[in-house]
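Asker: When you get a sec, could you give me coordinates for this:
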Amino acid sequence: MKKKEIRSYFLNERKNISSQKLDELSRESSDCFFNNFDLKSIKCAHIFLPIPLKAEINTKYLIDRFWNDYPSIDISIPKSDLNNLTIDSYYFTPTTVLEENPWKIPEPMHARPTPHELIDLVFLPMLAFDKKGFRVGYGKGFYDRFLGTCRANVLKVGLAYFPSIDIIEDVDQYDIPMNYCIVGKELYRF
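Answerer: The predicted structure follows:
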């Protein structure tokens, strides 16, 4: 399938998941990450905040665990430039004030920018992914552009609700594959 078809199919599939199941998968994904990754070399993790209207993986479980169990790791969150379709990253603490942008995405206000070269780990939102580690998001390319500004060796971990599909037929030169993807209790390696 091509990205447009995949996007349409998985947006519809996501609507059929109960809020209880969404929460369960979010908790399992967080547990799976912390059970499978050695964080000794991680100093800064970029974590997306879920868009409530899109029923994305709830990254609150990851963030809370980092804050409680790994306080030496800085957390950074995105802020979107809707005109240029780019993302900047900002340090995130328990006192950071959030405000929804016009697309209803929670974003930091008056936070300190995170230099992209200091980010060691990026969690990626998505609708679907394939067996080669390529992902389908909402179609604007925000995260592929963002990853292009990070170090080449940044660790890329996707968070998804559904198992991988075989192949995304229209991957292009701007698509950046993930290193891993987590679906509940399952870890995919690429």
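Asker: From now on I want contacts and neighbour counts done on CA atoms only, so please keep to that.
Answerer: Will do.
Asker: residues of stretch 36-55 that come out buried?
Answerer: By neighbour count on 16 or more other CA atoms under 10 Å, the buried set for stretch 36-55 is 42-51, 55.
Asker: Against which helices or strands is the longest helix seen in the chain packed?
Answerer: Across the chain, the longest stretch assigned as helix under DSSP state H is helix 19-36. Contacts defined by 3 or more CA pairs under 8 Å, 6 or more residues apart in numbering; DSSP states H and E place helix 19-36 against helix 60-69, strand 180-183, strand 186-189.
Asker: Before we compare anything, build this one as well:
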Amino acid sequence: MTKAELRRNYKRKRSLLSEAQISLFNAGILNQLLQFDWNGNHYVHTFLPIVGQNEPDMWSFITNTRIYYPDIHIVVSRSELKDRSMKHFLLADNVVLEENVWGIVEPVDGETVAETLLDVVLVPLLVVDKAGNRIGYGKGFYDRFLAKCRSDCQKIGVSLFEPVEKIDDVDPLDVPLDMVITPYSAIPFSR
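Answerer: Okay, here's the model as predicted:
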């Protein structure tokens, strides 16, 4: 299937999930993330969920990381609409968060973090294929961002659904993931 077809199908699938299903899926994703050994990582970037889009709840992961890995710096982004880039900030207790035009909660300001410092990026998506190619909302923000990260930065997708076989129209500028976390598994992609 094409990106447009998959995007439409998985947005619909996600919108039809009940609160009970979303809660169960979020618990499974958190369980998968907690099985990782996060030692040795200094900067972990995560997305903040768009609740209205039933995105995975990353707040529980943030809370657990702060408790069990207090030396890890949690980093979140703000979308720069003028050039479709992202600016990254430490998620400190005093950071003010506001909702943008797409319903994404973002930092207003704070201490900036360069992409080259990131050890892990947890990436939102609608669906991913078995080669690690992801489909987001189609604006290209994450592909531009991930292209600036170090080659050893782990790019880990977080998905409510298992991977599909293949995305038919992968673009050369699409940045593939190293792994995807689903409610039931952690699936590495070979390169």
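Asker: tm score of chain vs chain?
Answerer: The TM-score (TM-score structural alignment, normalised by the length of structure 1) is 0.96; 189 aligned residues with a CA RMSD of 1.0 Å.
Asker: re the thing from before, okay, angle between the longest helix of structure 1 and helix 60-69 too, please.
Answerer: Using axes from the mean of the first three to the mean of the last three CA atoms, to 10 degrees, the inter-axis angle of helix 19-36 of structure 1 relative to helix 60-69 is 40 degrees.
Asker: So what touches helix 19-36 of structure 1?
Answerer: With contacts defined as CA atoms under 8 Å, 6 or more residues apart in numbering, helix 19-36 of structure 1 is touched by 55, 57-59, 61-62, 159, 161, 182-187.
Asker: Reformat these as CSV; add distance to T114 of structure 1.
Answerer: Listed next are the contacts of helix 19-36 of structure 1 as CSV, based on distance: CA to CA, whole Å:
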residue, distance to T114 of structure 1
A55, 26
I57, 23
N58, 22
T59, 19
Y61, 22
L62, 19
L159, 22
Y161, 28
I182, 25
V183, 28
G184, 29
K185, 30
E186, 30
L187, 28
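Asker: Among those residues, the buried ones, what's the PyMOL command?
Answerer: Buried residues among the contacts of helix 19-36 of structure 1 (16+ other CA under 10 Å), as a PyMOL selection:
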select buried, resi 55+57+58+59+61+62+159+161+182+183+184+187
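Asker: buried set for the longest helix of structure 1?
Answerer: Quick answer for helix 19-36 of structure 1 (16+ other CA under 10 Å): 22-23, 25-33.
Asker: just stretch 144-161 of structure 1 next, same as before
Answerer: 144-147, 150, 154-161.
Asker: With stretch 81-94 of structure 2 instead?
Answerer: Those would be 85-91, for stretch 81-94 of structure 2 by 16+ other CA under 10 Å.
Asker: if we can go back for a sec, could you point out the helix or strand that follows the longest helix of structure 1?
Answerer: strand 44-46 (DSSP states H and E).
Asker: which residues of structure 1 fall in helices?
Answerer: 3-15, 19-36, 60-69, 142-147.
Asker: is it possible to export these to CSV including distance to G133 of structure 1?
Answerer: Shown next, in CSV, are those (distance: least, CA to CA, whole Å):
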stretch, distance to G133 of structure 1
helix 3-15, 14
helix 19-36, 17
helix 60-69, 21
helix 142-147, 13
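Asker: closest one to L118 of structure 1 among the ones you listed?
Answerer: helix 142-147 (12.5 Å; CA to CA).
Asker: Does anything pack onto the closest one? Which helices or strands?
Answerer: In this structure, helix 142-147 of structure 1 packs against strand 86-92, with contacts taken as 3+ CA pairs under 8 Å, 6+ apart.
Asker: Hey, what's the angle from the strand it packs on to helix 60-69? Just curious.
Answerer: Going by the same axes, to 10 degrees, strand 86-92 of structure 1 is angled at 40 degrees with respect to helix 60-69.
Asker: okay, strand 86-92 of structure 1 sits on what stretch of structure 2?
Answerer: Counting by TM-score structural alignment, strand 86-92 of structure 1 lines up with residues 85-91 of structure 2.
Asker: Need the contact partners of the matching stretch.
Answerer: Contacts for stretch 85-91 of structure 2 (CA under 8 Å, 6+ apart): 73-80, 107, 109-115, 141-142, 144-145.
Asker: List buried residues within the residues you listed.
Answerer: 73-79, 107, 113, 115, 141-142, 144-145.
Asker: Distance to Y10 of structure 2 added to these, as CSV?
Answerer: What follows is those, written out as CSV (distance: CA to CA, whole Å):
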residue, distance to Y10 of structure 2
H73, 32
I74, 28
V75, 27
V76, 25
S77, 24
R78, 24
S79, 23
P107, 28
V113, 32
E115, 29
F141, 19
Y142, 18
R144, 23
F145, 23
